[in-house]
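> Pasted the sequence and its predicted model underneath.
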Amino acid sequence: MLRVGIVAEGKSEWFVLEEMMRAIHPDIDFQRIRPDISATGSPYGWRGVKAWCQEFGGRLDTFMTGVKGKELDLLVIHADCSMAHNAGANRPCPPAVDTADALRDVVVRQWLRLAAQPPRVLVTHPSRSTDAWVVASLEPPYRRLASIECEDSVENELVARHLLRKKDGEVKKPEGKYRPLAEQAAQRMSEVCAHCTQAARFVEEFQAVLAVVQLERTPEL
């Protein structure tokens, strides 16, 4: 059993990240850390991620190993590239990697206040949103796949295809509607990674951590 904690902007990101990891390694126990839907006044979105990082950055080791028998093997920290301008990390797109790299540096050095990214912490920045990973898996293919990582309103494609609905100017993403879309993205992971460089990066880095964990658990002969 792999134990993975997730600090994300919102609940829909939980679904996508979980399904992507579960498609690679089915035996996972997820701990949804942020957003904290049980806490009154707890901030959502990137501000919630930032607040959590600032609170726990100096004691990540303790947080990940503090509960005996339920130690975390991996901690995933998520923030979409669409919020990068709020952190002075926005860069011209394409390429998507420039903003993702700049935002990762902000998260590690400024929010977590660490000199380097810990080996058991996976920081991911979908460009420009996690919805791009979902839209990249649709059939028939999204007509602007070549620029999907540089578009701010990809989620509107899900509304246009009547997969989700918009209310009061906001695209609603209830679990019953969004979870199947996340599952499809995971099932079509190769297509998603072919068009979304930051999805490919997430998959590669997750597989690398998974390999280390499995190696450490292999008994010596």
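Perfect, I can see it now.
> Only C-alpha atoms from now on, for both contacts and neighbour counts.
OK.
> can you pull out the helices in this structure?
Listed in chain order, the helices found in the chain under DSSP state H are 11-24, 45-56, 60-65, 96-105, 131-135, 155-160, 175-187, 189-195, 197-217.
> Mind giving me the packing neighbours of the longest one?
In this structure, helix 197-217 packs against helix 11-24, helix 96-105, strand 121-124, helix 189-195, with contacts taken as 3 or more Cα pairs under 8 Å, 6 or more residues apart in numbering; DSSP states H and E.
> one more time with 6 Å, if that's ok
If contacts are counted by 3 or more Cα pairs under 6 Å, 6 or more residues apart in numbering; DSSP states H and E, helix 197-217 sits against no helix or strand.
> What lies in contact with stretch 21-31?
For stretch 21-31, contacts defined as Cα atoms under 6 Å, 6 or more residues apart in numbering pick out Met1, Leu2, Arg3, Val4, Gly5.
> Same list as before, these that is, but in a markdown table and with distance to Val213 included.
Shown next, in a markdown table, are the contacts of stretch 21-31 (distance: Cα to Cα, whole Å):
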| residue | distance to Val213 |
| --- | --- |
| Met1 | 11 |
| Leu2 | 8 |
| Arg3 | 10 |
| Val4 | 12 |
| Gly5 | 15 |
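> Which ChimeraX command selects the buried ones in the residues you listed?
Typed into ChimeraX, the line below selects the buried ones among the contacts of stretch 21-31, using 16 or more other Cα atoms under 10 Å:
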select :2,3,4,5
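> just checking, which of the contacts of stretch 21-31 belong to strands?
Counting by DSSP state E, the contacts of stretch 21-31 place Leu2, Arg3, Val4, Gly5 in strands.
> Can you give me the distance of the closest residue to Glu205 other than its chain neighbours to Asn156?
Nearest non-adjacent residue to Glu205, counting by Cα to Cα, 6 or more residues apart in numbering: Leu122, 7.1 Å away. Counting by Cα to Cα, to the nearest Å, the gap from Leu122 to Asn156 is 28 Å.
> Included below, for side-by-side comparison, is a second structure:
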Amino acid sequence: MQNKVISVEEAVAMIPDGATIMFGGFLGCGSAHHIIEALANSGKKDFTIIGNDCGMAAGPQGEEFYGMAKLVHNHQVKHVIATHVGMTPDVATQSMVDKTLTVDLIPQGSLAEMIRAGGAGLGGVLTPTGVGTIVEDSPFCLGKQTIDGKDYLLMKPVRADVAVVNAHMIDKFGNMWYKGTTRNFNIVMATAADLVIAEADNVVEIGDIQPENVVTSGAFVNYIVDGGKL
């Protein structure tokens, strides 16, 4: 069996400038904080980042630039695809004032389903969310369709070069178990990228996670970073 456990430095080395990266997490809950920190310190840039949000300007312990907010603050990001960026003022400054950042906002449920479609190889998602709003003008909207008298938007599937995800327990094959609400976007993102790097709060042996408790199969995971030993 391939040894999937690598160092955080090795993980960051696999992510090139200009990569499109999905980041799991919801305002930092369920984010791969050690990988994000190392990426923020790497000097790499021109990323397109996809996530529920861009982290927060301040973390729960008062830390500055929590989660993906570090990457945005460092001007390492050129394009944000997210559902909410209000907790990261740098996004507004760089997109509206500096004009150095492109931002595409997508309804939360739509983005989750678009990523799910990308992972499943589907051609898109039909959703009534956003009909008659500026969502229709999004580059991710392929047009409107009427089915049984109801209007829907056809939204593009979304994939990435890299998915950086997190789970409370990951065994050495990559099977993942999430604690509480940390599962959020991590589940669908692990299916929708060419390279999946999972940060584990705890790396455990194969068999320590009961088969019925596996949420994301290790078949989707290329590499594991042991966040508990960093």
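Arrived safely. Treat the numbers as computed from the prediction; the structure is a model and nothing was measured.
> Superposed, how do the two chains score by TM?
The TM-score (TM-score structural alignment, normalised by the length of the first structure) is 0.30; 102 aligned residues with a Cα RMSD of 5.1 Å.
> could you redo the ones in strands among the contacts of stretch 21-31 of the first structure as TSV and give each row distance to Cys53 of the first structure?
Listed next are these as TSV, based on distance: Cα to Cα, whole Å:
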residue	distance to Cys53 of the first structure
Leu2	22
Arg3	19
Val4	16
Gly5	13
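> Out of these, the closest to Lys166 of the first structure would be?
Nearest to Lys166 of the first structure among these, counting by Cα to Cα, is Gly5 at 30.0 Å.
> does the closest one really touch Ile77, like I thought?
No. Assessed by Cα atoms under 6 Å, Gly5 of the first structure is found out of contact with Ile77, at 8.5 Å.
> Can you pull the residues that touch both of these two?
By Cα under 6 Å, 6+ apart, no residue touches both Gly5 of the first structure and Ile77.
> Give me the distance between the nearest residue to Thr146 of the second structure once chain neighbours are set aside and Ile115 of the second structure.
Closest residue to Thr146 of the second structure apart from its sequence neighbours, by Cα to Cα, 6+ apart: Tyr152 at 6.1 Å. According to Cα to Cα, Tyr152 of the second structure stands 18 Å off from Ile115 of the second structure.
> tell me, which helix in the second structure spans the most residues?
helix 108-120.
> ok, Cys53 of the first structure - how many residues close by?
Using other Cα atoms under 10 Å, Cys53 of the first structure has 21 neighbouring residues.
> after the longest helix of the second structure comes which helix or strand?
The helix or strand immediately downstream of helix 108-120 of the second structure is strand 125-127, counting by DSSP states H and E.
> List the buried residues in that next one.
In terms of neighbour count (16+ other Cα under 10 Å), strand 125-127 of the second structure has its buried residues at Val125, Leu126, Thr127.
> Show me what the helix or strand following it is packed against.
Next along the chain after strand 125-127 of the second structure, taking DSSP H and E as the criterion, comes strand 141-147. Counting contacts by 3+ Cα pairs under 6 Å, 6+ apart, strand 141-147 of the second structure is packed against strand 150-155.
> name the element Asp90 of the second structure belongs to?
helix 89-92.
> next SSE after that helix?
Sequence-wise, the next helix or strand downstream of helix 89-92 of the second structure (DSSP H and E) is strand 102-105.
> For that next one, enumerate the helices and strands it packs against.
strand 77-82.
> Number of residues surrounding the closest residue to Pro89 of the second structure other than its chain neighbours?
Ranked by Cα to Cα, 6+ apart and with sequence neighbours excluded, the top spatial neighbour of Pro89 of the second structure is Ala57, at 7.0 Å. Applying other Cα under 10 Å, we find 21 residues neighbouring Ala57 of the second structure.
> how much space is there between Ala57 of the second structure and Val80 of the second structure?
16 Å.
> Equivalent analysis for Phe23 of the second structure, please.
From Phe23 of the second structure to Val80 of the second structure the distance is 11 Å (Cα to Cα).
> Who has more neighbours out of these two?
Phe23 (29 against 24).
> looking at it, the more buried one is touching Val164, isn't it?
Yes. Look at Phe23 of the second structure against Val164 with Cα under 6 Å: they come within range, at 5.1 Å.
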